[in-house]
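1. Pasting a predicted model and its sequence here:
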Amino acid sequence: MPHGDIDGIAADTRFGIASGGKGFTALAVLSLVRDGVLELGTTARSLLGEDLPLIAEDVTVEHLLTHTSGIGDYLDEEVHTDITEYLIGAAHELTTTEAFLPLLDGHPAKFRAGERFCYCNGGFVVLALLAERASGVGYHDLVRQRVLRPAGMTMTDFLRSDELPADAAVGYLPLDGVDRANVFHLPVLATGDGGIHTTAADVSAFWRAFFAGDIVADVAEVVRPRCDVPEESLRYGLGFWLHESTDAVILAGYDAGASFKSTHDPRTGTTSTVLSNTSPGAWPIVRALTP
């Protein structure tokens, strides 16, 4: 929270969760797989047509879900190590997934599909695009219908950063020694790689619904480890981080004016969730909560 002032923050305040939303994208896509609209083996090219020609012919939905596609990233965190220094041009125009095509284009592949894990923001925007084209339904409505509604997440939605409601926390970052809003640093409306706004209570509702099979039935397949990520001391499933040695499942996000981590232990049914409207704000509390 900016300026260290928590007086106006209520338990139902909505925070942007940055990449925490990737899990919702994954589940929307996997619900389409369940319904036969997509397959894990569906190639991106089969739905992209002539768009994004640098994405290899053999890149599949599963590669994108597991960050093993090798595609070049419009927001490459190996290059942009200080997230607050990254500015998106014409952020106000990024209100649809299709509007991201110019940003996604022109990035050469890093490696062959399936070769290794490499976290890729753009891959989840591509997933949103594939889901839209396969289903004929816009990404935001897909998430609302297939994730938020069955999970009972009544306070969670895609909010425009230039017209946030009174119950949503504005994201802040330090610029020229002053805390300023992050409105120029992020797309005005979140898409597949994250940025949805939610509350701590809704995140708890999500975990309960997810592990009850209310969103997709085969939960075990979603959280089955696909990749070891030793540099993060974690593993990765289909859109979800996994603890390196326990059954705990994690959603996490970090962006200009946002930080978030939620960990759920299905064995005990316990959830810890930390939300902040600054980039570093969540991490001291996350560390204090980590055994």
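-> Received the coordinates, thanks.
2. going forward, measure contacts between C-alpha atoms and count neighbours the same way
-> Will do.
3. which residues are in contact with the host helix or strand of residue 150?
-> Using DSSP states H and E, residue 150 sits within helix 149-151. Helix 149-151 has contacts (C-alpha atoms under 8 Å, 6 or more residues apart in numbering) with 205, 206, 208, 209, 210, 214, 215.
4. Take those and write them to JSON lines, including neighbour count and secondary structure.
-> Compiled in JSON lines, the contacts of helix 149-151 are given as follows (neighbours: other C-alpha atoms under 10 Å; DSSP: H, G, I helix; E, B strand; the rest coil):
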{"residue": "205", "neighbour count": "16", "secondary structure": "helix"}
{"residue": "206", "neighbour count": "22", "secondary structure": "helix"}
{"residue": "208", "neighbour count": "19", "secondary structure": "helix"}
{"residue": "209", "neighbour count": "19", "secondary structure": "helix"}
{"residue": "210", "neighbour count": "19", "secondary structure": "helix"}
{"residue": "214", "neighbour count": "18", "secondary structure": "coil"}
{"residue": "215", "neighbour count": "23", "secondary structure": "coil"}
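5. Please identify which of these is nearest to residue 244.
-> residue 210 (20.5 Å; C-alpha to C-alpha).
6. Please report the distance of residue 219 from residue 83.
-> According to C-alpha to C-alpha, to the nearest Å, residue 219 and residue 83 sit 32 Å apart.
7. Could you do residue 182 as well?
-> 11 Å.
8. and for those two, which residues touch both?
-> Common neighbours of residue 182 and residue 83 (C-alpha under 8 Å, 6+ apart) are residue 256.
9. Tell me which of these two has more neighbours.
-> Between residue 182 and residue 83, counting by other C-alpha atoms under 10 Å, residue 182 is the more crowded of the two (25 against 17).
10. want to compare, so here's the second one:
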Amino acid sequence: MAAVGALAAVLAAELPARADAAAAPAPNLTALKASLQAVVRAGSPGVFARVDDLHGTKVSTVSLGRGNIAAGTAVSPTGQFRVGSITKDFTAVLVLQLVGQKKVALDTMASKYLPAGVLPARSPITVRELLNHTSGLYDYTDDLLTGGTVTGYQKFRYRTYQPKTLVAMAVKHGSQFKPGSRYSYSNTNFVVLGLLVEKMTGLPYATALQRRILTPLGLTHTAFVVPKTTLPAAHAIGYLTQDVRSKPLFDATNQTASWLWSAGALISTTADLNRYLRALTTGKLLPAAQLTQMETMRPVDSTSGYGLGMRQYKLSCGISVYGHDGIIEGYQTYAYTTKDGSRQVTVSANASNNSAVFAAERRVLNPVFCGTAAPAAAQKQATADAGHVALEESGR
């Protein structure tokens, strides 16, 4: 019981208000709707967004388009969807909670906290280097995402992979560079971190996630159901854009998601993701020292940085927002918050393998946090940078 009490104290810790570089103007819902229309024009059947403002006391939802093409039904802003790499943010929090409890040290070799044989003997890779994608580990998904987008997906969508098998696929390629020397996004890092969570908590990843994050925050519509193949609640169909764009969109909704495991298999809703980000940035999940580490960024491109399982985007108005984006077959999502937790947005499109959709979603952030669409030059730069992130997230 003492351990449970200690964890509760960590989860209940509050931080003082932390201001952004500039005060955020009110969300511009007219401009938000216009930017969501651009997402549909880019090729997504539907798109839905939820904005929580003033620490969740003011909520706005907008949805456009169809959640099911065949049925002709509208997309709902309350439905579940696969969040893809936003899962990494949750995995990072689990690791940083262990750091806050002094069970794990960021700059210690990760192998100390892993089952034997996960990483090569004497691997110098540290926990921090896994969290910030500087480990040099090959991304095993590059071996899975081969051939045509749909035909390749069909080869692994219903397979159940063991996490150690995924890591072994990466390790056989050897180190890609000296750990710590540069940034290179790799899903392997967060599968290794999931195994670390299991070893250091003595719990399956799904159980640790439930006990340490989902239950304390009341995220009742967020689930890690690997290897079950279906979403447990009402949801929009997730469509995969075919390589030949003239072909019909492909229903990619059901899959085990075991191939992404703790790097991308979570299911959630716009409301739950906004609540999670608000709790995280207001100190309800991590002690101040660990939250600061998570939010300490190294530049990735001209408008973004990456911390410990967290991205930062600097918007045209000077405001920086924090969170993560996710691409998984069928869905592309952004979930971001101000640093002080006063405003969050989650926007999800039910189409993947479409970088134009992903870039259009990126442009949604400006009306929400800056109160206006970005100037043309800033939109052009954000679109280019979104293309780089899309390659990271999707491997294509």
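-> Right, received. Where do you want to start? What you see is a predicted model; the values in this text were computed from it and never measured.
11. re the thing from before, got JSON lines for the contacts of helix 149-151 of the first structure, with distance to residue 264 of the first structure too?
-> Formatted as JSON lines, the contacts of helix 149-151 of the first structure follow (distance: C-alpha to C-alpha, whole Å):
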{"residue": "205", "distance to residue 264 of the first structure": "11"}
{"residue": "206", "distance to residue 264 of the first structure": "10"}
{"residue": "208", "distance to residue 264 of the first structure": "9"}
{"residue": "209", "distance to residue 264 of the first structure": "12"}
{"residue": "210", "distance to residue 264 of the first structure": "11"}
{"residue": "214", "distance to residue 264 of the first structure": "16"}
{"residue": "215", "distance to residue 264 of the first structure": "16"}
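12. closest to residue 174 of the first structure among those?
-> residue 206 (31.9 Å).
13. contacting residues for that closest one?
-> Residue 206 of the first structure touches 148, 151, 152, 153, counting by C-alpha under 8 Å, 6+ apart.
14. Now do the same for it: its match in the second structure.
-> Counting by TM-score structural alignment, residue 206 of the first structure corresponds to residue 276 in the second structure.
15. Residue 179 of the first structure now?
-> Under the alignment (TM-score structural alignment), residue 179 of the first structure maps onto residue 249 of the second structure.
16. ditto for residue 269 of the first structure
-> Using TM-score structural alignment, the equivalent of residue 269 of the first structure in the second structure is residue 342.
17. same check, this time on residue 251 of the first structure
-> The equivalent of residue 251 of the first structure in the second structure is residue 324 (alignment by TM-score structural alignment).
18. How about the secondary structure of its match?
-> The local conformation at residue 324 of the second structure, judged by DSSP: H, G, I helix; E, B strand; the rest coil, is strand.
19. any idea how far it lies from residue 86 of the second structure?
-> Note on residue 324 of the second structure: its distance to residue 86 of the second structure, by C-alpha to C-alpha, is 5 Å.
20. Distance check, the match of residue 251 of the first structure against residue 273 of the second structure.
-> Distance of residue 324 of the second structure to residue 273 of the second structure, given as C-alpha to C-alpha: 10 Å.
21. intersection of neighbour lists for these two?
-> residue 335.
22. what's the counterpart of residue 156 of the first structure in the second structure?
-> Match for residue 156 of the first structure (TM-score structural alignment): residue 222.
23. check contacts around the most centrally placed residue in the second structure.
-> In the second structure, the residue lying closest to the centroid (C-alpha atoms, centre = their mean) is residue 86, at 1.2 Å. Residues counted as contacts of residue 86 of the second structure (C-alpha under 8 Å, 6+ apart) are 264, 266, 323, 324, 325, 326, 335.
24. Residue 49 of the first structure -> the second structure?
-> Match for residue 49 of the first structure (TM-score structural alignment): residue 116.
25. Tally up the residues packed near that match, please.
-> Neighbours of residue 116 of the second structure (other C-alpha under 10 Å): 10.
26. where's residue 139 of the second structure, which helix or strand?
-> Assigned by DSSP H and E, residue 139 of the second structure falls within no helix or strand.
27. isn't it right up against residue 187?
-> Yes - between residue 139 of the second structure and residue 187 a contact is recorded at 5.6 Å, counting by C-alpha atoms under 8 Å.
28. who has more neighbours, the two?
-> The neighbour comparison of residue 139 of the second structure against residue 187 (other C-alpha under 10 Å) goes to residue 187, with 29 against 23.
29. what do we get in the first structure for the more buried one?
-> With TM-score structural alignment as the criterion, residue 187 of the second structure matches residue 121.
30. I'd like to know how far that match sits from residue 165 of the first structure.
-> Residue 121 of the first structure is 27 Å from residue 165 of the first structure, by C-alpha to C-alpha.
31. Kindly report the same for residue 95 of the first structure.
-> Taking C-alpha to C-alpha, one finds residue 95 of the first structure at 17 Å from residue 165 of the first structure.
32. With neighbour numbers in mind, choose between those two.
-> Counted by other C-alpha under 10 Å, residue 95 of the first structure and residue 165 do not tie: residue 95 has more neighbours, with 15 against 12.
33. joint contacts of residue 324 and residue 86 of the second structure?
-> With C-alpha under 8 Å, 6+ apart, residue 324 of the second structure and residue 86 have common neighbours residue 335.
34. Superposed on the second structure, what's the mean shift for the lengthiest helix in the first structure?
-> Looking across the first structure with DSSP state H, the single longest helix is helix 121-135. Between helix 121-135 of the first structure and the aligned residues of the second structure, the post-superposition mean distance stands at 1.1 Å (mean C-alpha distance after the TM-score superposition for the first structure).
35. which position in the second structure aligns with residue 242 of the first structure?
-> By TM-score structural alignment, residue 242 of the first structure lines up with residue 312.
36. What is the burial count for the closest residue to that match other than its chain neighbours?
-> Once flanking residues are discounted, residue 312 of the second structure sits nearest to residue 322: 4.6 Å by C-alpha to C-alpha, 6 or more residues apart in numbering. Close neighbours of residue 322 of the second structure, defined as other C-alpha under 10 Å, add up to 23.
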